[in-house]
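**Q** with the input below, show me the fold.
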Amino acid sequence: MKQATTRKPAAAAPRGRLSQWAAGIVLTVFGIAMVLPFVWMVLSAFKTEGEIKRIPPTLWPEAFTWDNFSRLFTEMDFGTYLSNTLLITLFSFVGLLLNAMAGFGFAKYRFKGREKLFLLVLATMMIPGQVTMIPVYLILNGAGLTNTMLGIVLPGFTSAFGIFLFRQFMSTLPEEIMEATRLDGASEYRLFAQVVLPMSKPILAVQAILTFIGGWNSFLWPLIIANDEKLYTLSVGLQLLKGQHGTNFALQMAGAAFMVLPIMVIFIFFQRQIIENYNISGIK
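**A** Model prediction:
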């Protein structure tokens, strides 16, 4: 009996390693299959139009060229689209602060109708954004804010999902620290800025990723509210590029790479911050 029990783990070990190797190989193949289109897009942005249409195709460019990216700014006015997108993203971070303040109010303050008001905020998450675009447009049109940058950024100042995330996270913050801060004579604004926000770094990092992606990819609402091309964003400009230069694949690849690469860099940076902040909060 003892020999039988000692042989089973020895026999199972090679099978376990074999299954791990098989799973690793399968995941590697699927990972390469998913990354290959992205790598193809980035490398094609540095190719000439003749090379990108060559048969058989080449993965690595024969000679790297920046002409496609320069044409985005000379022929398509991508500089204006970029400044508009950065401005919308900046105002979105102002909305991030407003969401944090609202979440803190729902989490730590007791007032009449708090639960019903929070349920009303959650109920708005069930309404698709496309349904509310027409009423919001009519309101902004009545206020004379159509075809303006303020009309583009104003509806994105608050988010029911952002308020929900901040409320859920800030509900777990210890009351003792806040009461001690109040006893030291700190105001509620100072409590929020110097105590609550530093303790909420993990959820701030998560919301910063979502806010940046949402602002950077702004497409439908700027297209609806703005009639002037000077107010268009990068996503709208990329769609215009597809319509005006539909046969120039190298230029389209450069525009797509210009849109995607900043999002990936920001996401990787903030992902690292999220892991570090969660580890620190766990140690404390």
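
**Q** please make it C-alpha for all contacts and neighbour counts, starting now.
**A** Will do.

**Q** for the residue nearest the centre of the chain, which non-adjacent residue is closest in space?
**A** Taking Cα atoms, centre = their mean as the criterion, Ile213 is the residue nearest the geometric centre of the chain, at 2.7 Å. Here the nearest residue to Ile213 in space, its sequence neighbours aside, is Ile263; by Cα to Cα, 6 or more residues apart in numbering that works out to 6.6 Å.

**Q** so the one you found touches Thr211, yeah?
**A** No - contact criterion Cα atoms under 8 Å: Ile263 and Thr211 do not qualify, at 11.0 Å.

**Q** settle it for me: which of these two has more neighbours?
**A** Thr211 (24 against 16; other Cα atoms under 10 Å).

**Q** could I get the contacting residues of the more buried one?
**A** Contacts for Thr211 (Cα atoms under 8 Å, 6 or more residues apart in numbering) come out as 89, 92-93, 96.

**Q** now do 7 Å
**A** Contact partners of Thr211, counting by Cα atoms under 7 Å, 6 or more residues apart in numbering, are 92-93.

**Q** which strand or helix spans it?
**A** helix 201-216 (DSSP states H and E).

**Q** one more, please, to line up against the first structure:
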Amino acid sequence: MSETMTLVTPPARRRRLSVEPAPRPRAAGQRRGIALRVLLYVVLIVAAAAMLTPFFWMIMSSLKSANEVFSVPVRWIPEVFVWQNYVDIWTRADIGTWIRNTLVLSVSVTALQVVTGSFAAYGFSRIRFAGRDALFLLYIGTIAVPWQSYMIPQFIMLSDAGIANTLWSVILLQAFGAFGVFLMKQFYETVPEELSEAARLDGVSEYGIWWRIMLPLSVPAIASLSLLTFVNTWNDYLGPLIYLRDPSLWTMQLGLNNFVSSLYDVDYGVLFAGLVISVVPIAVVFLAGQRFFVEGIATSGMKG
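**A** Purely as a prediction, here's the structure:
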């Protein structure tokens, strides 16, 4: 009886019992993973330090005297912090007017690009019409055309219209952007089309769908577009240089450049104080919208 039971024992079970591997040591693999992670952190810290060093030098230079800014060897921390530089930039230059003009341009252009870009993106992503894809590719292709190739015809056109030396010239030129349309369209394509179809069945117009459904769902993309547009407009130098000739219309970039060229002996400590002031609004806007910016860039490349 026992021999029979031995013969009918399943061979698969015997194999499993005989070939079970012994637990492998994992200490070496864990040490390797920790070493790679530490190396990655070191590389990221070095890269971050390399990017932040110019900003640190700019801030420290704004607190130095004129002769100490370019001292050799480089002195990173000033011996005496010259806070008077921030007072001088307000008294010796019309920086209040520069900040006001730059804010007007940046906020106006950002608002217009969000409205026009999101509305055009809704048409390209949700409205079906003949030649839609070809028209979208043609419009997006304008991103590759450098502005220098058509800035002279634009200047002639705005001069003939009588708005060349006004803030409206810069606002109207930058009210539309192909990149904003592309970014918003990519995000709209991640929104289920069933929502639009259900709204149409309820009698909602296309304008209502865009305003009441698509815009509230696209806050991350709107934040990304707003941040990029605000920063680009705030840092723009060539556009205001061409169209804004009246000193009362100068932006921060034009004003600081004129502050350098108008002085025979430039006080670079005061100049760096103005540069620090010009960076503060961008830093505040970026820190406030950083979470939405990362989310918007990440989701705008998805299609599902």
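
**Q** one step back: the residue nearest to the centre of structure 1 -> structure 2?
**A** By TM-score structural alignment, Ile213 of structure 1 lines up with Val231 in structure 2.

**Q** likewise for Phe111 of structure 1?
**A** Counting by TM-score structural alignment, Phe111 of structure 1 lines up with Phe129 in structure 2.

**Q** for the helix holding Thr211 of structure 1, the distance to its chain's centre please.
**A** Distance, stretch centre to chain centre, for helix 201-216 of structure 1: 6 Å (Cα atoms, centre = their mean, to the nearest Å).

**Q** once aligned to structure 2, how far is it on average?
**A** Compared with structure 2 after the fit, helix 201-216 of structure 1 shows a mean deviation of 0.9 Å (mean Cα distance after the TM-score superposition for structure 1).

**Q** what comes up buried for that helix?
**A** Buried residues in helix 201-216 of structure 1, defined by neighbour count with 16 or more other Cα atoms under 10 Å: 201-209, 211-213, 215-216.

**Q** next SSE downstream of it?
**A** Downstream of helix 201-216 of structure 1 (by DSSP H and E), the next one is helix 220-225.

**Q** how near is the equivalent of Leu86 of structure 1 over in structure 2 to Gly296 of structure 2?
**A** Leu86 of structure 1 maps onto Leu103 in structure 2 when the alignment is built from TM-score structural alignment. Distance of Leu103 of structure 2 to Gly296 of structure 2, computed by Cα to Cα, to the nearest Å: 24 Å.

**Q** comparing the two, which residue is more hemmed in?
**A** Gly296 (22 against 18).

**Q** for stretch 270-282 of structure 2, report the contacting residues that lie outside it.
**A** 58-59, 61-62, 85-86, 88-89, 231, 252.

**Q** that stretch against structure 1, how far on average?
**A** Mean for stretch 270-282 of structure 2 is 1.6 Å (mean Cα distance after the TM-score superposition for structure 1).

**Q** buried ones in that stretch?
**A** By neighbour count on 16+ other Cα under 10 Å, the buried set for stretch 270-282 of structure 2 is 270-278, 281-282.

**Q** what does stretch 167-177 of structure 2 give?
**A** Buried, per 16+ other Cα under 10 Å, within stretch 167-177 of structure 2: 167, 169-171, 174-177.
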